[in-house]
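K.L.:
Provided below for reference: sequence and predicted model.
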Amino acid sequence: MGARVVRAALAGVTALAMAGLAGCGAGTGSSPGGSTSASGVTGTVTVFAAASLTESFTRIGRDFEAAHPGVTVRFNFAGSSALATQINQGAPADVFASAAPKNMQSVTDAGNADGSPATFARNQLVIAVPKGNPKRIDALADLARPGLKVARCAEQVPCGAAASRALAAARVTLTPVTLEQDVKGALSKVKLGEVDAALVYRTDTRAAPADVDGVEFPESAAAINDYPIVVLRNAANRAAARAFVGYVRSDPGTSVLTAAGFQAP
């Protein structure tokens, strides 16, 4: 069974959605199909993960399910700040993977982490442009050209905070036409032709090679994000949650992440 993806509403999880996720959660008993993992890990594990992890974690989820028959992985992908808020408001989840330590810190400060988060990957910004780079954008300073339409993430989102650090390092003042609540939103504006460029992660442009190109710029080195992961205190399936976190940090998990353009921690 492929890993199942649940997209988060940015306004938060409604009571109905929370109840649905709770119903999907399972303890360490038999899976719905009655099969049992050879490792003793069974049931459903619900993972709240940063939007930039969508492709990599979907693949890792499938691999994890194959390694643990009887386990189902359900994902909730959104901006890390939105996910942290949902967790702190009681949304049912077993694992949280954030695109920045700041958002993870809000979860640990609220007492909702089971143990200390571990950094499992790092990510770096690029400029996403339409295929072929029609506006000939070659540097971060080019984004300030008159008439150029640029998208970036909102400041509270990890990709937005990273963009601010990179722009400050380059001494570039940028007036975006839109501030998105997660990096996939910023990328979609380029893919749809609504903007000329967007500041996104390297991994996002690699995930959409048919639609966009990624322009590297040196100031991105001043804005590399660490990605932490942790089992949550109220995890309904603690055994599967711990096994999933272990798999993400294992050689097979790391191979998927580095192939997607993430850097090792």
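P.N.:
Right, received. Where do you want to start?

K.L.:
could you use CA atoms for every contact and neighbour count after this?
P.N.:
Will do.

K.L.:
and the closest residue to Asp138 other than its chain neighbours, how far from Ala93?
P.N.:
Nearest residue to Asp138 in three dimensions, chain neighbours excluded: Val215, at 6.5 Å (Cα to Cα, 6 or more residues apart in numbering). With distances taken as Cα to Cα, to the nearest Å, Val215 is found 36 Å from Ala93.

K.L.:
surely the residue nearest to Asp138 is in contact with Val129?
P.N.:
Yes - look at Val215 against Val129 with Cα atoms under 8 Å: they come within range, at 7.4 Å.

K.L.:
dropping in the other structure now:
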Amino acid sequence: MTTRPFRTALATVIALAVLGLVGCGGDGKSAGREPGSASSEVTGTITVFAAASLTESFTQLGKDFEAANPGTEVTFSFAGSSALATQINQGAPVDVFASAASGNMKAVIDAGNGDGTPTTFVRNQLVIAVPKGNPDRIGGLADLAKPDVKVALCAEQVPCGAAARQALDAAGVKLTPVTLEQDVKAALSKVKLGEVDAALVYRTDARTAAADVDGVEFPESAGAVNDYPIVVLKEAANKPTAQAFVEYVLSDPGRAVLTAAGFQAP
């Protein structure tokens, strides 16, 4: 008389236990970590080498990442992508590399220093940076070739310099810059300091310096857009946190910071 109710009750308990297990991890989502969320493995310090044009946005992303992952610290080194790639290939202790062009990233990957496939996370294009108010009335690349206009460019081995050369060639404009700089921030500073009348810089850099400069758009920039790839490095000392930072850059909060800075979606 008691056997059937006992079996029924036992079956009910087993069924509830199975349902509980399915609810905990059956869909596979709760077992994985959402990008940017805290994890016990995500702790300690990482070093990120990033293109100079990422200075403001990555500095903010570093602070946001640290806030989302207590116990972490992100240390940055910002410079021209070509110089950073050379340092990585010479053995600099780095966890993450974010380049302003695919060519410099390729140099790192070809040397066997990447851990996995780089991901393009944003794009950027050039504008002509001029002093506030555009006193020389520069309206396009042709105006930069006028004999009384002093121009700063990035060196051609730097992504902003290669993009500038591509745009100038497309426009058929030949000019002799008064200075060639090793990163885009240095070229922009020449305008801010009044040492040149114009410089070809990224749109994002002109935006961050909007109090001092204006950015003049020109059509040839659309044919000289740079992709920005990011990758965890093979010899990263803190791979879990490095990977978590890359995931954060690719997450919705990360993309929001980058978009607000003027970067384009890839």
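P.N.:
Ah, there it is. Just so we're clear, the structure is a prediction, and the values are computed from it rather than from any experiment.

K.L.:
now the TM-score, please.
P.N.:
The TM-score (TM-score structural alignment, normalised by the length of structure 1) is 0.86; 229 aligned residues with a Cα RMSD of 0.8 Å.

K.L.:
hmm, back to that, ok, Val215 and Val129 of structure 1, which is more surrounded?
P.N.:
Neighbour totals were compared for Val215 of structure 1 and Val129, and Val129 leads with 28 against 20 (other Cα atoms under 10 Å).

K.L.:
what about the more buried one, which SS state?
P.N.:
strand (DSSP: H, G, I helix; E, B strand; the rest coil).

K.L.:
ditto for Leu153 of structure 2
P.N.:
strand.

K.L.:
give me the mean distance between the host helix or strand of Arg165 of structure 2 and structure 1.
P.N.:
For Arg165 of structure 2, the element it lies in under DSSP states H and E is helix 159-171. Superposing on structure 1 places helix 159-171 of structure 2 at an average distance of 0.4 Å from its equivalents, by mean Cα distance after the TM-score superposition for structure 1.

K.L.:
related to what we said a few turns ago, between Val215 and Val129 of structure 1, what contacts are shared?
P.N.:
Ile137 (Cα atoms under 8 Å, 6 or more residues apart in numbering).

K.L.:
quick one: the helices in structure 2?
P.N.:
With DSSP state H as the criterion, structure 2 has helices at 3-25, 55-68, 81-89, 102-110, 159-171, 184-192, 203-208, 239-250, 252-260.

K.L.:
quick one: closest of these to Ile46 of structure 2.
P.N.:
helix 239-250 (6.3 Å; Cα to Cα).

K.L.:
with adjacent residues omitted, what lies nearest to Ala210 of structure 1?
P.N.:
Once flanking residues are discounted, Ala210 of structure 1 sits nearest to Lys131: 7.2 Å by Cα to Cα, 6+ apart.

K.L.:
now do that neighbour against Gly185 of structure 1, distance only.
P.N.:
Relative to Gly185 of structure 1, and taking Cα to Cα, Lys131 of structure 1 is found at 18 Å.

K.L.:
have a look at the two and say which one is more surrounded.
P.N.:
Neighbours were counted for Lys131 of structure 1 and for Gly185 using other Cα under 10 Å; Gly185 has more, 21 against 15.

K.L.:
what's near enough to touch that one?
P.N.:
Counted by Cα under 8 Å, 6+ apart, Gly185 of structure 1 has zero contacts.

K.L.:
go on, Ile87 of structure 1?
P.N.:
Neighbouring residues of Ile87 of structure 1 by Cα under 8 Å, 6+ apart: 93, 107, 112.

K.L.:
can you give me the neighbour number for the residue lying closest to Arg165 of structure 2 once chain neighbours are set aside?
P.N.:
Using Cα to Cα, 6+ apart and skipping the chain neighbours, the partner closest in space to Arg165 of structure 2 is Glu156 (7.1 Å). Glu156 of structure 2 has 16 neighbours, counted by other Cα under 10 Å.

K.L.:
next, find the distance separating the nearest residue to Thr72 of structure 1 once chain neighbours are set aside from Leu16 of structure 1.
P.N.:
Residue nearest to Thr72 of structure 1 in three dimensions, not counting chain neighbours: Thr44, with 4.6 Å by Cα to Cα, 6+ apart. The gap separating Thr44 of structure 1 from Leu16 of structure 1 is 19 Å, by Cα to Cα.

K.L.:
look at those two and report which has more neighbours.
P.N.:
Set Thr44 of structure 1 next to Leu16 and count neighbours by other Cα under 10 Å: Thr44 wins out with 26 against 9.

K.L.:
my guess is that one meets Asn237, correct?
P.N.:
Yes - here Thr44 of structure 1 reaches Asn237: they are 7.0 Å apart, a contact under Cα under 8 Å.

K.L.:
now do the same contact list for the closest residue to Asp136 of structure 2 other than its chain neighbours.
P.N.:
In space, and not counting its chain neighbours, Asp136 of structure 2 is closest to Asp197: 7.6 Å by Cα to Cα, 6+ apart. Listed by Cα under 8 Å, 6+ apart, the contact partners of Asp197 of structure 2 are 130-131, 136, 149-151, 191.

K.L.:
so which of those residues is the most crowded?
P.N.:
Val130 (28 neighbours).

K.L.:
which residues sit in contact with Ala101 of structure 2?
P.N.:
81, 159, 226-229.

K.L.:
could you redo the last one with a cut-off of 6 Å?
P.N.:
By Cα atoms under 6 Å, 6 or more residues apart in numbering, Ala101 of structure 2 lies in contact with 159, 226-228.

K.L.:
and the counterpart of Ala139 of structure 1 in structure 2, how many neighbours does it have?
P.N.:
Under the alignment by TM-score structural alignment, Ala139 of structure 1 pairs with Gly140 in structure 2. Using other Cα under 10 Å, Gly140 of structure 2 has 16 neighbouring residues.
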